[in-house]
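3D model of this:
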Amino acid sequence: MSPLRKWIDIPPVWLAACIFIAWWQKTYHPIGLTFGPVWADLLGGLLVGGGLLLAALALSEMRRQRTTFMPNEEAGRLVTSGIFKRSRNPIYLGDAMILAGLILYWDAVLSLPLIPIFVWVIEKRFIQPEEAMLRRKFLADYARYAQQTRRWL
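Below you'll find the model as predicted:
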């Protein structure tokens, strides 16, 4: 993988692309559909805030454990503490929450399919290869962790 592709093909870039598409849709093709008055704004804000909090907690725990948070880099440790007790992928879950929250907040109804598309891309491009790498490196510890902790929630 080329150095440029290594830095472009990362989850935040995929998230930014989906956010841009949703913003573009709501700005240039709103078509008059909405999720409703206040509740969509409130739920959207809660999802964005919750997603940012999840990502921050996960990054903090990974930093505390002195392991990488970069996709496709070999982890120094298997992190199973903190927020990782609840989700094996709290950063990706947070990303999906941020995307969903912005779509709700912007009333970007036509952009709703971006959420499952984003989740699918993240699973195929990042989660599955990362889990295979962790499975090879941490063997029984990872198998036990994967059995006890769900991938998303």
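
Could you use CA atoms for every contact and neighbour count after this?
Fine.

could you measure Ala143 against Ile127, distance?
Distance of Ala143 to Ile127, computed by C-alpha to C-alpha, to the nearest Å: 15 Å.

one more, for comparison:
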Amino acid sequence: MRSLLATLALIACAVYATIPLFWFTLHPFTKHWRARGRHSFKLILPLWLAYIVIAIAVLYPWRNQSLYTTPYAYIPGGLLVLTGLLLYVLSSRGFTHVQLSGLAEVEPDRHAQRLVTTGIRARVRHPIYLGHLCELLGWTICFGTVSLIALSAFAIVTGYFMLRLEDRELEDRFGPEYTAYRQRVPAIIPRVFLSS
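Prediction:
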């Protein structure tokens, strides 16, 4: 049973860990993808699926090699997974699937771009990415496998660069409004208390 769950965790974490690769495929080349419009996703999504499959294939041999095995790891790991799910729910308020998917970047004339700074985004600028990180770390802590540790490390490194580039892109798009928001609200570690 543990082996099956570790395999399912590998698949789920391969999706989370390759999100920065999806971002790097879309955002730096938005002018190219805009020329294709919505049809660009017919290439972008299969590329992302390829990233996921490659990650799984490379790490599959280590899916059951654990650095530790203890049922106590399920408590902090499970709490992180639940935190990630809660962050997804909170992030969806005031934020559409169009904004999340990148469709707004590909079809800017069809989808209004607006800066969302309320709700959970008043405490953390990138709550969805924080949710991904919580999911990744939660599953990694639960199973402690070499494959999940590798995926988490990969996601943290690529996610760092993705966030820096995304902040720069949002600053170009929204100007001083985003600059002020960026100075006021942390990127990933949420602010517990809101100043008045």
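
quick revisit: neighbour count: Ala143 and Ile127 of the first structure, which is higher?
Using other C-alpha atoms under 10 Å, the more surrounded residue of Ala143 of the first structure and Ile127 is Ile127, with 20 against 14.

Now do the same contact list for the residue most central in space within the second structure.
The second structure has Tyr129 as the residue nearest its centroid, 3.7 Å off, counting by C-alpha atoms, centre = their mean. Residues counted as contacts of Tyr129 of the second structure (C-alpha atoms under 8 Å, 6 or more residues apart in numbering) are Ile188.

element containing the aligned partner of it in the first structure, please.
When the first structure is aligned by TM-score structural alignment, Tyr129 of the second structure is paired with Tyr92. Per DSSP states H and E, Tyr92 of the first structure falls inside helix 90-106.

That helix: average distance to aligned residues in the second structure?
With mean C-alpha distance after the TM-score superposition for the first structure, helix 90-106 of the first structure departs from the second structure by a mean of 0.9 Å once superposed.

Would you mind measuring the gap between the ends of stretch 122-133 of the second structure?
19 Å.

Next, work out how far apart Arg34 of the second structure and Leu26 of the second structure are.
Look at Arg34 of the second structure and Leu26 of the second structure: by C-alpha to C-alpha, they are 10 Å apart.

Comparing these two, which residue is more hemmed in?
Between Arg34 of the second structure and Leu26, Leu26 has the larger neighbour count (other C-alpha under 10 Å), namely 23 against 19.

what's near enough to touch that one?
33, 44, 102.

quick one on the thing from earlier: name the next helix or strand downstream of the helix holding Tyr92 of the first structure, please.
Heading C-terminal from helix 90-106 of the first structure (DSSP H and E), you reach helix 114-122.

quick one: that following helix to chain centroid distance?
In terms of C-alpha atoms, centre = their mean, to the nearest Å, the gap separating the centre of helix 114-122 of the first structure from the centre of its chain is 9 Å.

Name the residues that touch that helix?
Contacts for helix 114-122 of the first structure (C-alpha under 8 Å, 6+ apart): 11, 14-15, 18, 22, 92, 96, 99-100.

Packing partners of the helix or strand that comes right after it?
Next along the chain after helix 114-122 of the first structure, taking DSSP H and E as the criterion, comes helix 128-148. Helix 128-148 of the first structure sits against no helix or strand, with contacts defined as 3 or more C-alpha pairs under 8 Å, 6 or more residues apart in numbering; DSSP states H and E.

How about the contacts made by Ile19 of the second structure?
Trp48.

Stretch 113-123 of the second structure: which residues count as buried?
120-123 (16 or more other C-alpha atoms under 10 Å).

Would you mind putting the residues you listed into a markdown table with distance to Arg114 of the second structure and secondary structure alongside?
A markdown table is the format used below for these (distance: C-alpha to C-alpha, whole Å; DSSP: H, G, I helix; E, B strand; the rest coil):
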| residue | distance to Arg114 of the second structure | secondary structure |
| --- | --- | --- |
| Ile120 | 16 | helix |
| Arg121 | 13 | helix |
| Ala122 | 15 | helix |
| Arg123 | 18 | coil |
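
of all these, which comes closest to Pro186 of the second structure?
Proximity of those to Pro186 of the second structure (C-alpha to C-alpha) peaks at Arg123, which lies at 7.2 Å.

quick one: the closest one from His132 of the second structure, how far?
In terms of C-alpha to C-alpha, Arg123 of the second structure sits 17 Å off from His132 of the second structure.

Could you do Ile120 of the second structure as well?
The value you get for Ile120 of the second structure to His132 of the second structure, if C-alpha to C-alpha is used, is 15 Å.

How about Arg2 of the second structure?
When distance is defined by C-alpha to C-alpha, Arg2 of the second structure is 22 Å away from His132 of the second structure.

With Phe161 of the second structure instead?
Counting by C-alpha to C-alpha, the gap from Phe161 of the second structure to His132 of the second structure is 15 Å.
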